[in-house]
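Q: A predicted structure for the sequence below; I have some questions about it.
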Amino acid sequence: MQISNWSRALVVMVLGAIALPSLALGTAKPTFKTIPPQLSSPEMLSAIAPHGAEFGEISGLISRNHLLAEIRDNGKSDPLSEDFVPTNYGGAYNILFMTVDIDIDPKTGILNEVVRIDLQRNKSKYDELSFLMPEFEVTEVTDGMGTPLTFETKFGYIYVTPAAELAEDDFYTVIVRATGKPDCDGGMLVACSFGKKISYVTHAHYFPRNPDFDLFKAELRITVPESLTVAATGRFVESFPVVSTANAEGVDPESRQEDTAESPTEEPSSEPPTEQVPEVAKTTFVFSHDYETQLLSFAIAEYSVFHDDSTFPPINAYLISEHASNSSNILELARNILDFYGSIYSPFPFGNLDVVEIGNSFGGGYGPQATIMMMSNVFGLSPNIPWFSSLVQLMSHEIAHQWWGNFVTISKSSAVSLSEGLAEFSSAYHYAKEYDSRSNFVENGLSYMYTVPKEADYAIGSGLLAASSNYQQIAYDKASVVFDMLRYELGDEAFFAGMQLYTDLFGYAVADMYDFLDAMEGASGRDLGWFFEQWILTPGFPDLSVHTEVSSIGNGKFSFVVKVKQDESTMQLTLPIRVTLEGSETPVDLEPMQIMGPESTKEYVLDGFPARMSTDPERIMLQRTYSARQGDLNLNGIADGNDLIDMAVMFHRNIVAEYNGNQYFWPNGSYLPRFDITGDGKINEDDLAFLLNEFSY
């Protein structure tokens, strides 16, 4: 899933001197490889806007799937709409309810857990039950009556033999006792951490799970030293004090001899008396998961808890002392985002929302059920700080996951963009309304188009996308733009009616891409098969070469012919056209062009000579436009002084930035590829020199 904490703001392109492609004049189409940055320098951090590394609901499961990586690395074909999660033939059951009881030492990260799994058999031909199990030491497995069961652990699974053969639809209970430390290497991020201030576990690699990743209701009980507070997914129920005598060696205190004094009837022992284990004051926190989920996440710290119960849902903020003074800003922002999404989608689907501060090692944000967890640094941002918008972006993405990924859960890996892509669309759309700026959409499109090589591209509906090294740029960035293109295609009213129908049909359930398509077609009354095929099931985007011709037709009017050719694609899209006439500073929006096939032509009649033309001026479409006529950068049909003026305006609007001798990709929303004549990611003196070569008076 998400790879780095600040990658949306700045991504390392090459560690050292960059070798940029040598391209023909006017046809520059560079692709930059991205490498996650190591941003530890205070100067670097102050030079960029932090943007969170959001993480989706099935990511921890898919990213650990070795078969997906093998398929990808061996270059095997990608059946775009199929799900490539391998079938495990030992599951054969559905989890109905799970009770996870944990005693944890945050200093060491050692968990002692008792997990009760209430399940129902759905296949009778298997004589054992298998569970995905972390590399913990399983000390005992029993049934619900306490009868010991035979079990075996191997290759990350625990195989349990029931006391009696189970028939199909039989109910059964398995209780697993285990101890160990979670594997904090989540594949693409730090899935857990045990620190001095904050400890957290975000993903499910600490308790036994169904290999088929089904949804279940649960109760999570976490016991910690009494000075600490636990925040977790679900709904907080209660906390109560307990006394524990667990020792550092992990020996079951109940197995210890209560009285170490010698019995008068026994022979004196030559062994020293067993050391009495001191009692430790602890607190148990209980969280109920009233709605089905896949994930039980938690964080532990000396939190201060702040509340906003002014309206539904109640919001709780779990903050460490350094950020307690910012609690009102955090709560107000969360409330505003909830209200916004409630107005365009559906009412908030859970009974509460907890906003939880976790360690910076996580590298961004995470949005499991009824909870959002974000890295500590962003909790210090307030409205009077320039980077506050970065907190807005990160929080709005994670809150969007309450709808996309939790309320509606994706049913297979090929639908991952319905979680991450819709969350990123929601965040960018909220940002556009809040700041009157489409910069997030534009930068997301640039990130995808300029960092994903064509040979490594996947469709956003691909079953292999979750294993791609370009997962973020496709599942987040491209998908968010594609959903916004669908909004433009349908119009706001029909699009958001479709989103509401989608939640009506699949709320508290699972859905895939075809379910989403059915909802959007049902609400709009339109056949969207072409859009689905082109943008969901097919990788890539069009490069457009634009040629214009202008001629006087008398009475002060001009014929303006626009010809658009596609490079290596025959995609269909609606291309907005805007012109500014000589002597006017007010641009005019013309009828959009319908781009169909390799070449499309449309003639306009203008009331004056065109000084400049813009294709897709609001940057809605996922496409790159170049001028077919060298020097005609403003697309008005001739290379003239207006091109020189526009080059001056575009000067140094680059998507490549230098820092400490290295060069980085920077998703600069003001960059226009047709002004980057040399194709090096920079609009600079070299491009000006080429333009002057073509300039005619």
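A: Good, I have the coordinates.

Q: contacts and neighbour counts: CA atoms only from here.
A: Will do.

Q: hey, where'd the strands end up in the stretch 201-350 of the chain?
A: With DSSP state E, counting those that start in this stretch as the criterion, the stretch 201-350 of the chain has strands at 216-225, 229-232, 235-244, 280-293, 298-301, 304-308, 315-319.

Q: same thing with the stretch 401-550 of the chain?
A: Under DSSP E, counting those that start in this stretch, the stretch 401-550 of the chain gives strands at 408-410, 509-511, 543-554.

Q: ok, structure two:
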Amino acid sequence: MMRGGVRVAFAVACGVASVSLSMAAERTVHYNVRLDVDPEARVIEVQNRITVNGTDSLALRFADWLDVEEVAVDGAPANLDRRRGGGVVSLPRADRQIVSLTLSGDIPEIMTSGLDGAVLFGNSGWFPIAQAEELSYELRVTVPHPYQAVSSGRLSEETETASSSSATFIANFALEPPSVFIGPYSVAERDKSEIRLRTYFHEDIHEFSDQYLAKSEAYLNRFSTEIGRYPYQDFHVVSSPLPVGLGFVNLAYVGRMIVPLPFMQGRSLAHEVLHNWWGNGVFVDYREGNWAEGLTTYMADYALAADEGPEAAKQMRLDWLRDFAALPPEREMPVIEFRSKRHDASQIVGYNKVAFLFHMLKGEIGDEVFAGSLQKFWTDHKFSHADWSDLRHSFEAVSGRDLGWFFDQWLERKGAPEIQLSMAKVQRGSSAYVSEFTIRQTGSIYSLNIPIEIETKDGLVNENVRLSEREQTFEIQSDIKPLRLSVDPAFDVFRRLLPGESPAIIRDVTLEPAVDVLLLSEQGTFAEAAQRLLARLLGNDTVATPISEHEKIEKTTVVLGRSAAIKEFAEENGLKLPPLDDTGNTAAAWVTRLKNDLPVMLISARDGDALSALVRSLPHYGRQSYVSYAGNKAIERGTWPIETNPLEITFPH
């Protein structure tokens, strides 16, 4: 059957093995797939076999853009009852049978990118799938030259002809259909014992292959040592024509524009490699929340920062706390409710707060016990679903401690504790100096392990105190007279930052669910650029209300205008200007606060083109107080200095 438009011709034959006689959900399904793809013509042909046992019907899910061309059971013509999202094949009996299916349809344009190739995501419906708890497959993909194809699963065979290349991928255990990536790739490979490392890069970025292979090998070695043996036999890094960074089983799919950037080869690549343990090795039971993103952030992103030294690790923890300080209370959620990243607010909870949770847990039980607990968790739950309670049980088993109090307070409650240093004094005892201080916590009462630092002329005295009540007074002795006392000086406790600890940052504005917008420049190209920038900065779920220049600022506000107009507005309203060198600047953005503590974001630009240059990159500077641009390049950035620390006191000499 052919119609007008771009066509996909599909021949599918599929099989179910180890099928329960009573429930389809207990089946183990095996698919033998032959897939031919011509990306330029956007034509697909698939042949697949499904072996069915113990049922008189087979329900398949597949995309509505596919038409059914042919159905057969054991080689004899059969019928498929087409339904929304798939169809049902009636079978003549309930013993072992083979179902063959041929489909065709128009491939959606979103799945192709012209000469750059195509991507067939497993959840897009291109692959007809029966209901089952798990599946296995053997997938052979054939594409014309100059294209190469890669998929999740073990690469078992490759062949070449004068006009095409074929590759076969095998998965003995999978929870979802395979995703297939096709492009005019140059392939580079490094063998590491039993692991095949490859890059599939477009020719213009092929020079980065060696760097990615070396980095991938280093991360695989690192996590194999820390957790347990890498669970797959291949790892591929594939460049995408789309501006994405996605992780799949034994595969990372990375936008070709960001492949050359250092951050991608660092924490981002490490993050995707580690997901082969957490998320694609131990699977997330989403009914009970998502622990994998935060644990991956902690063991990849944060661990690499810690490798740089204590200050880099401290800065990342402080960044997480500043992000949370910018999060309005109405956008907070308990950790247990986090499922996936939908916006910055969910990332602050599901990635940052959860990563911080693991940092505090390590401090609670010690480095060795923490590492042993994760190794046990991996061994016990590899290739199975796990939830927060499974993690807790692993930590309790290795530590020999009841940690219910810890997980309950950090998973079930939203928000964070706030601690205050309400009193501190030092006095000479009979044999030592005694620092006496009182810490108070507001809101819900947490049990907190709080680091205390006492500075003397001979060095530092470091102790930890347990705060588990509304207010407690502690004493720490030192042989040398204390000069200064600091509470949680390195930000090791997840808590609400006090006003003196948290400068105004861009996220104070962009995370607000409702903001006012003041445009100081005339309509035209500048106003059009302002609308594009606001949509990118604030997101679709933010209510932005235009206000007049003469209206009083009564809530969080974004003010946009040409450079001279913004400077005049700031001076008239007593708003401080950032410490920027105006020479060569074409645009700048900064956040400050009014006397009533309302955050205001000012965005100045030379003209509409200069403002448009901010659309892509400015949202990535949410942790900064200010940033300036020359064209589309950020040339200066920073945060306002902290003038006083409310959790620190200097004693009289």
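A: That came through fine. Just so you know, these numbers come straight off a predicted model, no measurement behind them.

Q: if we can go back for a sec, quickly compare the strands of the stretch 201-350 of the first structure and say which is most buried.
A: Comparing the strands of the stretch 201-350 of the first structure on average neighbours per residue, with mean count of other CA atoms under 10 Å, the densest one is strand 229-232 at a mean of 26.

Q: Provide the aligned range in the second structure for it.
A: With TM-score structural alignment applied, strand 229-232 of the first structure matches the range 148-151 in the second structure.

Q: Quick one: distance of the matching stretch to the chain centre.
A: Taking CA atoms, centre = their mean, to the nearest Å, one finds stretch 148-151 of the second structure lying 24 Å from the centre of the chain it belongs to.

Q: who touches it?
A: 141-143, 165-167, 169, 178-185, 251 (CA atoms under 8 Å, 6 or more residues apart in numbering).

Q: now the strands of the stretch 201-350 of the first structure in JSON lines, with distance to residue 492 of the first structure?
A: Formatted as JSON lines, the strands of the stretch 201-350 of the first structure follow (distance: least, CA to CA, whole Å):
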{"stretch": "strand 216-225", "distance to residue 492 of the first structure": "35"}
{"stretch": "strand 229-232", "distance to residue 492 of the first structure": "36"}
{"stretch": "strand 235-244", "distance to residue 492 of the first structure": "34"}
{"stretch": "strand 280-293", "distance to residue 492 of the first structure": "31"}
{"stretch": "strand 298-301", "distance to residue 492 of the first structure": "38"}
{"stretch": "strand 304-308", "distance to residue 492 of the first structure": "31"}
{"stretch": "strand 315-319", "distance to residue 492 of the first structure": "29"}
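
Q: Indicate which one of those is closest to residue 201 of the first structure.
A: Ranking the strands of the stretch 201-350 of the first structure by proximity to residue 201 of the first structure (CA to CA) places strand 298-301 first, at 5.5 Å.

Q: what about stretch 237-247 of the second structure, how long is it end to end?
A: 9 Å (CA to CA, to the nearest Å).

Q: Which parts of the stretch 251-400 of the second structure are helices?
A: In the stretch 251-400 of the second structure, the segments counted as helices under DSSP state H, counting those that start in this stretch are 262-263, 269-274, 292-296, 303-308, 310-325, 344-347, 354-365, 367-381, 388-399.

Q: distance between the third one and the chain's centre?
A: Using CA atoms, centre = their mean, the distance from the centre of helix 292-296 of the second structure to the centre of the chain it belongs to is 8 Å.
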